[in-house]
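A.B. asks: One predicted model, sequence on top.
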Amino acid sequence: MAETADIVIIGAGIVGCSIAYHLAVQGACSVVVVEKDLICSGATGKSAGGIRQQFATELNIHLSIESLKMFHRMREELGVDPEFRQVGYLFMATTPAELALFQRLAELQRRHDIPVEIVSTAGIRRLVPYVRVDDIIGGAYCPTDGYAAPYEATMGYATAARRLGVKIHEQRAVTRVLRTDNRVAGVETSRGPISAPVVVNAAGPEGGLVGAMAGVDVPVRPYRRQIFVTGPVPEFSQEPPLTIDYHRNWYFRGEMGGCLFSGPKDEESTFNTTVDWEHLAESVAKAVSRVPILEKAEVKRGWAGSYDISPDNNAILGAVPEAPGFFVATGHSGHGFMHGPATGKLMAELILTGKTSIDISPYGLDRFQTGKIVHEPMTMHEA
């Protein structure tokens, strides 16, 4: 017998699993998630887990505020501890233009009751006394930001979704999005077709490929990002805020008593997720130049994942009018984990009712045709 579903979701990262869970909570009867690998094995599982409210656009701020509430209630709602650590986020500015940007955005963020403060160089020294600040002129700090565990949060949604009747098929790749009479009719997979009137593209870095399967141009491109983790650093016994050197496109945070720091940024779009161990010395040198105490630390492990980048550094969310039944929730541009909870709730609302409790229409796919893009400068790959 041919497989059928009311809704098929492509991708089992936090966005796909959150959509599935919220669809089930909101009353959807037959929801299937199809994942080519394993749950949380892609971009979500290889992220640094950052969660922040310091954004330049109103909609990103709303998504952060909503997701923050959802991370706080995961233990009660999903029965999982996402290990959310509110250590704060610190953005450091090197140029007057960067500091002016932080100051302008802080005013916007405070209007939404986000406790952001502009800090001097002396204030930065108090927060992270081991950071070299001779070229830093100030920064922006929010104590309620932080990071959580991507695997735990994603598996929380996946497990809760399965309890509610959602089927999640792992190691089952989608090879084609089926269309009949110009509308979506399901998906072809490595283990046979699944007929469904609704298909959701939550494929993260592969969102562009999945869009092409449906005959839709989804302008999402993958860019490799690398992360390294050291052994214990005594100075990190009091965990630092997640600290971003905005000018140098580099960040670090604590990780089990050691230091997690970002590696090199790829300039070309590829699906490469291997670690450049041969260039580790360059990554360490960049880290040591900002945090000199890391010179004595030993890098214990590293990994690489992908950002799913859109042209304006914002997610692409919504229905696709030229392909009735096809929905897109991808291109988060490095914000997928932190915005995954709210994205799932809002996309479920849109699919089931056509309306959302937070207006996500500015992030519709059509903005790239109408020219109504909404640029987001507060991204790691943009700095």
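C.D. replies: Yep, it's here.
A.B. asks: drop to CA atoms for contacts and neighbour counts, all remaining ones
C.D. replies: OK.
A.B. asks: what's the spacing between Tyr89 and Glu298?
C.D. replies: From Tyr89 over to Glu298 the distance is 24 Å, taken as CA to CA, to the nearest Å.
A.B. asks: my bad, Ala148
C.D. replies: Distance of Ala148 to Glu298, computed by CA to CA: 24 Å.
A.B. asks: list the contacts for the closest residue to Val128 other than its chain neighbours?
C.D. replies: Beyond its immediate neighbours in the sequence, the residue positioned closest to Val128 (CA to CA, 6 or more residues apart in numbering) is Pro240, lying 6.4 Å away. Pro240 makes contacts with Val87, Gly88, Leu127, Val128, Arg253, Gly254, as judged by CA atoms under 8 Å, 6 or more residues apart in numbering.
A.B. asks: same thing but at 10 Å, please
C.D. replies: With contacts defined as CA atoms under 10 Å, 6 or more residues apart in numbering, the neighbours of Pro240 are 87-90, 127-129, 146, 252-255, 259.
A.B. asks: Looking at Ala148 and Glu298, which has the bigger crowd around it?
C.D. replies: Here Ala148 and Glu298 are compared on neighbour count by other CA atoms under 10 Å; more neighbours surround Ala148, at 20 against 15.
A.B. asks: In a helix, Met70, correct?
C.D. replies: Yes. When the secondary structure is assigned by DSSP: H, G, I helix; E, B strand; the rest coil, Met70 falls within a helix.
A.B. asks: so which helix or strand takes in the nearest residue to it once chain neighbours are set aside?
C.D. replies: What sits nearest to Met70 in space, not counting adjacent residues and going by CA to CA, 6+ apart, is Pro341, at 6.5 Å. Counting by DSSP states H and E, the secondary-structure element that holds Pro341 is helix 336-353.
A.B. asks: can you pull the buried residues of that helix?
C.D. replies: Taking 16 or more other CA atoms under 10 Å as the basis for neighbour counts, the residues of helix 336-353 that come out buried are 336-351.
A.B. asks: circling back to that earlier point, next one: the residue nearest to Val128 from Val233, what distance?
C.D. replies: The value you get for Pro240 to Val233, if CA to CA is used, is 11 Å.
A.B. asks: Below is an additional structure, to be compared with the one above:
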Amino acid sequence: MASTTGSAEVGHAGKRIAVIGAGIIGCSTAFHLLKAGARQVTIIEAREPAAATTGAGAGFVSHWSAGMFPLGEEGLQLQQYGLDFYRAIHEVGVEIGYRPNGTLMMALTEAGRERFVRPVLDSPHAPAEMQDLTARQIGEKTRGLIDATQVHSGAFNPHGIQLDTRLATGVMVDEIVKMGGVFRNGTAVTGIYDAGSHVKIQTDKGEFEVDGVVVAAGAWNNEVLRDLGWRLPLLRVMATRIVTDGRGLPSTLPTVQCRELRLWLRESFGAVMWGTGRHYQPYYQTGDDWIEPGQPRNADLMQAMDDVELAQLQKIFPPLRGSKVSSWAQGVPCYTPDSGLIVGHVPGTTNVVAVGGDNETGVSHGPGLGRLSAELILGQKPFVDTTRFRLDRFARDSYATEAEIAAALPAWSGHQPAGPVSLRQ
């Protein structure tokens, strides 16, 4: 697999680095650490690589800074890095379900166009190739996936891609092992302590010391960080994706986003994969504070989404008519109050970096966030300015509960029901 970083630095060979979490961000961190010259890299994972939210991801990547997420130029650089990273994997002939089919932000009405599509078209971060499509053009481009009489218009980014998240993570795992990285699967971290000269990591399999730690545990980040006295403002949400039975769809269809429906939808090996944010469930509403590592399995939530949404979606997407649920999965993406990413040293520590707050964009930003985490823990200059992603942009006690984080988000407070888009990628 081609390297997307600079040459390895011999001075890092002796540093002992642990990465906690083997999702797409954690594996990207380990990959970039090894590419940078670190030779003692250990990945600690409570289950198996990609066994949690990453494995439930829908797997699409695009320029989300263009009118969809307030991530600015820095976010755009991370998004482009992700696009280039996955293309590099594909170009060496490794199967990751790669589809260079673009991303369609679709509106059903004139109001929807002005609220959701116009900001994409007018964004300074939109690529020059962004296309303003009429309903007829949408019908032609999607080749029967969308009934053009049911939609208004859309913005099409030809640079968007689709991939299989498990396959992509598996490629990184193989590369990490080839370069000498060590996986400690089935190992739960129970505490970390920064002693200044080193970090102690306590697990259910024993204690060991390292020179630096990157915490990339997703929805479990705060459990790992607990003993450091810092809590990230993360709203943990149970999100569901459904894959239909085979619909005979071509592999050339774009990812579809419709914020009026809080919907994402894409082709996956001839079937339809879809999900809607209207049936996401914040964990604090369940009364559960602790989440079992891995993927949730709430069949009632999945069935409610299918029962409620399908009738409307079948009018817009003919291939869903008569479809059946072939498989489904759930993950626990984490939202932040400002919809921004998180990466940086944990305040009060010198040897611990935390990364997360994916806001359902972990697959898009995972490669870049992994590289940034590696650079930060190794003391290198980050390839992207991390100021807007720092942990301490939030005051230590600014959000005492996840309910307070939810109230700060339009999607969960109810002020804007269409809210931040459901990416589920």
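C.D. replies: Noted; the coordinates are in hand. Owing to the predicted nature of the structure, the values given are computational and were not obtained by experimental measurement.
A.B. asks: now what about the TM-score between them?
C.D. replies: After superposition, the two chains reach a TM-score of 0.88 (TM-score structural alignment, normalised by the length of structure 1), with 372 aligned residues with a CA RMSD of 2.7 Å.
A.B. asks: ok, back up a step: write the PyMOL selection for whichever of the contacts of Pro240 of structure 1 are buried.
C.D. replies: In PyMOL, a selection of the buried entries from the contacts of Pro240 of structure 1 looks like this (16+ other CA under 10 Å):
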select buried, resi 87+88+89+90+127+128+146+252+253+254+255+259
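A.B. asks: Give the equivalent position in structure 2 for Cys142 of structure 1.
C.D. replies: For Cys142 of structure 1, the aligned residue in structure 2 is Asn157 (criterion: TM-score structural alignment).
A.B. asks: for the stretch 251-383 of structure 1, what spans make up the helices?
C.D. replies: Assigned by DSSP state H, counting those that start in this stretch, the stretch 251-383 of structure 1 shows helices spanning 280-290, 336-353, 367-370.
A.B. asks: Quick one: distance of the last one to the chain centre.
C.D. replies: Relative to its chain's centre, helix 367-370 of structure 1 lies at 23 Å (CA atoms, centre = their mean, to the nearest Å).
A.B. asks: for it, which positions count as buried?
C.D. replies: So, applying 16+ other CA under 10 Å, buried residues of helix 367-370 of structure 1: Phe368.
A.B. asks: and what of the first one?
C.D. replies: Burial within helix 280-290 of structure 1, assessed by neighbour count using 16+ other CA under 10 Å, is assigned to Leu280, Ser283, Val284, Lys286, Ala287, Val288, Arg290.
A.B. asks: what's the closest of those to Phe327 of structure 1?
C.D. replies: Closest approach to Phe327 of structure 1 among the buried residues of helix 280-290 of structure 1 (CA to CA): Ser283, at 38.7 Å.
A.B. asks: residue contacts, the closest residue to that closest one other than its chain neighbours?
C.D. replies: Excluding the flanking residues, the one nearest Ser283 of structure 1 by CA to CA, 6+ apart is Gly263, at 5.5 Å. Gly263 of structure 1 makes contact with 224-228, 249-252, 275-276, 279-280, 282-284, 286-287, 302-304 under the criterion CA under 10 Å, 6+ apart.
A.B. asks: ok, Gly263 of structure 1 to Asp276 of structure 1 distance?
C.D. replies: The spacing between Gly263 of structure 1 and Asp276 of structure 1, counted by CA to CA, is 9 Å.
A.B. asks: what sits in contact with each of the two?
C.D. replies: By CA under 10 Å, 6+ apart, the residues touching both Gly263 of structure 1 and Asp276 are Gln226, Ser283, Gly302, Trp303, Ala304.
A.B. asks: Which residue in structure 2 aligns with the fourth one?
C.D. replies: When the two structures are superposed using TM-score structural alignment, Trp303 of structure 1 falls opposite Ala329 in structure 2.
A.B. asks: Check the spacing between its match and Ala51 of structure 2 real quick.
C.D. replies: Ala329 of structure 2 sits at a distance of 11 Å from Ala51 of structure 2 (criterion: CA to CA).
A.B. asks: Arg321 of structure 2 now?
C.D. replies: Distance of Arg321 of structure 2 to Ala51 of structure 2, given as CA to CA: 31 Å.
A.B. asks: Comparing those two, which shows the higher neighbour count?
C.D. replies: Counting neighbours by other CA under 10 Å for Arg321 of structure 2 and for Ala51 shows that Ala51 has the greater number, 18 against 14.
A.B. asks: now the residue mapped onto the more buried one from structure 1: how far from Gly305 of structure 1?
C.D. replies: Correspondence of Ala51 of structure 2 to structure 1, assessed by TM-score structural alignment: Ser41. Counting by CA to CA, the gap between Ser41 of structure 1 and Gly305 of structure 1 amounts to 10 Å.
A.B. asks: re earlier: farthest-apart pair in the contacts of Pro240 of structure 1, please.
C.D. replies: Within those, two members stand farthest from each other by CA to CA: Pro129 and Gly146, at 18.7 Å.
A.B. asks: Would you map the helices across the stretch 101-250 of structure 1?
C.D. replies: Using DSSP H, counting those that start in this stretch, the helices of the stretch 101-250 of structure 1 run over 121-127, 150-163, 207-213.
A.B. asks: Where does the first one end up in structure 2?
C.D. replies: Think helix 121-127 of structure 1. Mapping helix 121-127 of structure 1 onto structure 2 (TM-score structural alignment) gives residues 135-141.
A.B. asks: Also stretch 158-178 of structure 1?
C.D. replies: Under the alignment (TM-score structural alignment), stretch 158-178 of structure 1 falls on residues 173-193 in structure 2.
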